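> sequence-free structure coming up:
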């Protein structure tokens, strides 16, 4: 792994997977880096917070849902122009509430069986997450 000369931003990302084999993407709102790009929901892990606690908090804030459990999928790093991020990606199969864009963001359910999402552009770091998910569930 290359040496990092930038601060690492720890991020929890949650792939909501429903019983129909669909996953949820959200569109980044105006005012954020990469506004208009589609991503897996989640956000920064606060100091002293576990990945699960961050996921629970972020998905409540972003989507208005309460998650009950998660399973780790992978950890990956990505060097964006605005931040170097370490993404802790989890699969979430169980939640209460109906996901909605609480921050004004658009949401889109995507079929895992489809080769690529029907929405674009996708954040670059989202591609390896979806590839790993497809391999796991193939």
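Received it, and whenever you're ready, just let me know what you need. Treat the numbers as computed from the prediction; the structure is a model and nothing was measured.
> rest of the way, CA atoms for contacts and neighbours
Will do.
> close enough to count as contact, residue 100 and residue 60?
No: counting by CA atoms under 8 Å, residue 100 does not reach residue 60; the two are 10.0 Å apart.
> so how far is stretch 72-86 from its chain's centroid?
Centroid separation for stretch 72-86 versus its chain: 11 Å, with CA atoms, centre = their mean, to the nearest Å.
> Could you list the buried residues of it?
In terms of neighbour count (16 or more other CA atoms under 10 Å), stretch 72-86 has its buried residues at 73, 77, 84, 85, 86.
> and what of stretch 12-20?
Buried, per 16+ other CA under 10 Å, within stretch 12-20: 12, 13, 14, 15, 16, 17.
> Now that we have these, can you turn them into CSV and tack on distance to residue 24 and secondary structure?
Shown next, in CSV, are the buried residues of stretch 12-20 (distance: CA to CA, whole Å; DSSP: H, G, I helix; E, B strand; the rest coil):
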residue, distance to residue 24, secondary structure
12, 15, strand
13, 11, strand
14, 9, strand
15, 7, strand
16, 6, strand
17, 7, strand
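> what's the residue closest to the geometric middle of this structure?
residue 40 (2.7 Å; CA atoms, centre = their mean).
> quick one, what contacts that one?
13, 14, 15, 24, 25, 26, 126 (CA atoms under 8 Å, 6 or more residues apart in numbering).
> likewise residue 109?
Contact analysis of residue 109 by CA under 8 Å, 6+ apart lists 22, 23, 24, 25.
> Secondary structure of residue 52: a strand, I assume?
No: using DSSP: H, G, I helix; E, B strand; the rest coil, the secondary structure at residue 52 is helix, not a strand.
> take a look at this one as well, against the first:
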């Protein structure tokens, strides 16, 4: 099973999303939260911190992060477990440091998520549940 972590950076009632490149094998041309695979020997929070730095150039404050929910997709060797985290505090200004993976990043108002093509159908409701 593949374990993936994603992070919701929220600021001023908007969440930072990444647009997956149309050339990506998995979930092309859809909006998603930034993140990636947990590597051997990493905790989910270690992987989340690494991925946020690699993809966006930000340093998260791990203690400010809380789990929002989980998704499971596929089966057998293609099974994927996605852990979704809310990141309340970070340093740095997010920029697209992974243009081969994402062709755009954008701050999207939480109220506008329902109108976007999202990787996971429940993503809008999950982020909308944030206080």
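Structure received. None of these values were measured; they are calculated from a predicted model.
> Let me see the TM-score of these two.
Remark: TM-score between the superposed chains equals 0.84 [TM-score structural alignment, normalised by the length of the second structure]; 124 aligned residues with a CA RMSD of 2.0 Å.
> returning to that earlier point: what does the residue nearest to the centre of the first structure align to in the second structure?
Under the alignment (TM-score structural alignment), residue 40 of the first structure pairs with residue 33 in the second structure.
> Residue 56 of the second structure versus its match, what's the distance?
11 Å (CA to CA, to the nearest Å).
> All the strands of the first structure, residue numbers only.
8-16, 22-27, 38-39, 42-44, 66-67, 71-79, 84-92, 95-96, 107-111 (DSSP state E).
> against the second structure, where does the last one fall?
I take that to be strand 107-111 of the first structure. Using TM-score structural alignment, strand 107-111 of the first structure lines up with residues 105-109 of the second structure.
> ok, average deviation of that stretch from the first structure?
Here the mean offset of stretch 105-109 of the second structure against the first structure after fitting is 0.8 Å, by mean CA distance after the TM-score superposition for the first structure.
> now that stretch, how far from the centre of its chain.
On CA atoms, centre = their mean, the centre of stretch 105-109 of the second structure falls 12 Å from that of its chain.
> Report the buried residues of that stretch.
Applying 16+ other CA under 10 Å to stretch 105-109 of the second structure flags 105, 107, 108 as buried.
> From residue 93 of the second structure, how far out is the second one?
When distance is defined by CA to CA, residue 107 of the second structure is 12 Å away from residue 93 of the second structure.
> Leaving out sequence neighbours, find the closest residue to the equivalent of residue 24 of the first structure over in the second structure.
By TM-score structural alignment, residue 24 of the first structure lines up with residue 16 in the second structure. Leaving out its chain neighbours, the residue that sits closest to residue 16 of the second structure by CA to CA, 6 or more residues apart in numbering is residue 107, at 4.5 Å.
> Surely residue 44 of the second structure is in contact with residue 36?
No: the criterion here is CA under 8 Å, and residue 44 of the second structure misses it with residue 36 at 10.1 Å.
> Contacts only, for the aligned partner of residue 54 of the first structure in the second structure.
Using TM-score structural alignment, the partner of residue 54 of the first structure in the second structure is residue 47. Contacts for residue 47 of the second structure (CA under 8 Å, 6+ apart) come out as 5, 36, 37, 38, 39.
> Between those, identify the one with the most neighbours.
residue 5 (23 neighbours; other CA atoms under 10 Å).
> wait, which of the strands of the first structure is closest to residue 133 of the first structure?
Closest approach to residue 133 of the first structure among those is made by strand 71-79 (7.4 Å; CA to CA).
> Any idea how many residues pack against residue 27 of the second structure?
16.
> If you drop the residues flanking it in sequence, what lies closest to it?
Spatially, and ignoring its direct neighbours in sequence, residue 27 of the second structure is nearest to residue 119 (6.4 Å; CA to CA, 6+ apart).
> Between its first and last residues, how far does stretch 65-85 of the second structure reach?
Note: stretch 65-85 of the second structure ends 6 Å apart using CA to CA.
> Right, I'll call it a day here.
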